[in-house]
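A.B. asks: Dropping the sequence and predicted coords here.
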Amino acid sequence: MNTSLEQAQQSLNQFANQQVPMIGFCTPTLIDISAAHCEVMLPLNERTQNHLACLYFGALSVGADITGGFLAMMAIQQSQQPIELLFKDFTADFKRRANGDTHFICHDGEQIQSMIQNTLETGNRVNHPLSITAHVPTLSDKPVAQFTLTLSLKYRPTTDS
């Protein structure tokens, strides 16, 4: 793992443990992150599996959330501006069982950059769907699930009194 990836993993772990413990419980590992994309792996283990020994749909949802969300968080952090992030809605298409460590990939970094620019320029809330694909690379290149999460960003300038 290179230094910047290690630092990003530390940021993810800190966020997960301090802000959203459910994410930390699933123990995500950053595989790759850049301005353009993010890849996160969730292990299939006793914490994340269901009664059929495949990734529980709640864990799949956590994987999709953190993949798109962390890509947006890193872009917001780079902007050094007070921008609020949340997901407005969530859809999932479960195609087959995730019977192994599952990788989640989002390639919407350029769209996120555009959203940040838009909210900074207008001050308005900006919404746009992000696409996240999940697959189990040790078993197949075919996706096990496809997610669409609508990212919502809002510039919240601080008021100095």
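C.D. replies: Arrived safely, thanks for sending.
A.B. asks: For the rest of this, base every contact and every neighbour count on C-alpha atoms.
C.D. replies: Fine.
A.B. asks: So what's the residue count around Tyr89?
C.D. replies: Slight slip there: residue 89 is Asp, not Tyr. For Asp89, the neighbour count with other C-alpha atoms under 10 Å is 11.
A.B. asks: now the helix or strand hosting it, how far from the chain's geometric center?
C.D. replies: Applying DSSP states H and E as the criterion places Asp89 in strand 83-94. Relative to its chain's centre, strand 83-94 lies at 10 Å (C-alpha atoms, centre = their mean, to the nearest Å).
A.B. asks: Show me where this structure has its helices.
C.D. replies: Ranges of helices in the chain, per DSSP state H, are 3-18, 21-25, 57-79, 109-122.
A.B. asks: In addition, the following structure is provided for comparison:
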Amino acid sequence: MNKHQQSFARLVTQSFSFFGYMLKNLPSIVFWGIRVKDIKLDSCHTTLPFNWRTKNPFKSIYFAALCGAAELSSGLLCKLHLAGNGNFSMLVVDMNAQFIKKANTPILMKCEDGRRVKETLAGLSKQGDVATLKTIIHGHDSHNETVAKFEITWSFKRK
């Protein structure tokens, strides 16, 4: 990890300023209580609690909260690889979700596509280059059973 990536990883896992940034720009993440458990160059794991803020009338986690935790997991992994590597824009251009099992315990979202993110960004060498990448995120309950699978496609453009 370069020094910018180390700083970014510290920021999202330990910093009160990251909480403030989320409160200002993505308040639903703060409301739902989503946290970054771990972030490395190869993976990002986020946690989503099962409580009154995330629960739907069917006594499971609201699908939008699950999607938010999944998007944060893959988005932060992409941002980690962008840190200190030039000026890029990124945007979600597609999303697919499969809800496999009722989510009624805390959920751990795992995006482990760091190598693929790095390869995709390496192909964007000159200004105006564009690429897309489909990231895969798996949501696991407290019994380590898969409750959901997400495919989030990101578009990147070198500025």
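C.D. replies: Happy to help now that I have it. Because the structure is a prediction, the values reported are computed rather than measured.
A.B. asks: thinking again about what came up before, quick one: average offset of the strand holding Asp89 of structure 1 versus structure 2, please.
C.D. replies: Taken over the aligned residues, the distance from strand 83-94 of structure 1 to structure 2 averages 0.6 Å (mean C-alpha distance after the TM-score superposition for structure 1).
A.B. asks: how about that strand, which residues of structure 2 does it hit?
C.D. replies: Alignment note (TM-score structural alignment): strand 83-94 of structure 1 is matched to residues 88-99 of structure 2.
A.B. asks: what's the strand holding Asp89 of structure 1 in contact with?
C.D. replies: The contact list for strand 83-94 of structure 1 (C-alpha atoms under 8 Å, 6 or more residues apart in numbering) reads 69, 72-73, 76, 116, 127, 144-157.
A.B. asks: now stretch 115-122 of structure 1
C.D. replies: So stretch 115-122 of structure 1 is in contact with Ile76, Ile83, Asn124, Arg125, Val126, Asn127, His128, Leu153, Lys154, Tyr155, going by C-alpha under 8 Å, 6+ apart.
A.B. asks: The closest residue to the last one other than its chain neighbours: neighbour count?
C.D. replies: In space, Tyr155 of structure 1 comes closest to Ile83 once its chain neighbours are excluded; the distance is 4.4 Å by C-alpha to C-alpha, 6 or more residues apart in numbering. The criterion is other C-alpha under 10 Å. On that basis, Ile83 of structure 1 has 20 neighbouring residues.
A.B. asks: measure the residue sitting furthest away from the middle of structure 2 to Gly114 of structure 2 for me?
C.D. replies: Seen from the C-alpha centroid of structure 2, the residue lying at the greatest distance (C-alpha atoms, centre = their mean) is Lys126, 26.2 Å away. Per C-alpha to C-alpha, to the nearest Å, Lys126 of structure 2 is found 21 Å from Gly114 of structure 2.
A.B. asks: what range in structure 2 matches stretch 52-65 of structure 1?
C.D. replies: Under TM-score structural alignment, stretch 52-65 of structure 1 corresponds to residues 58-71 of structure 2.
A.B. asks: Contacts for the matching stretch, please.
C.D. replies: The contact list for stretch 58-71 of structure 2 (C-alpha under 8 Å, 6+ apart) reads 29, 32, 34, 46-48, 50, 54-56, 97, 102-104, 109-111, 137-139, 150, 152.
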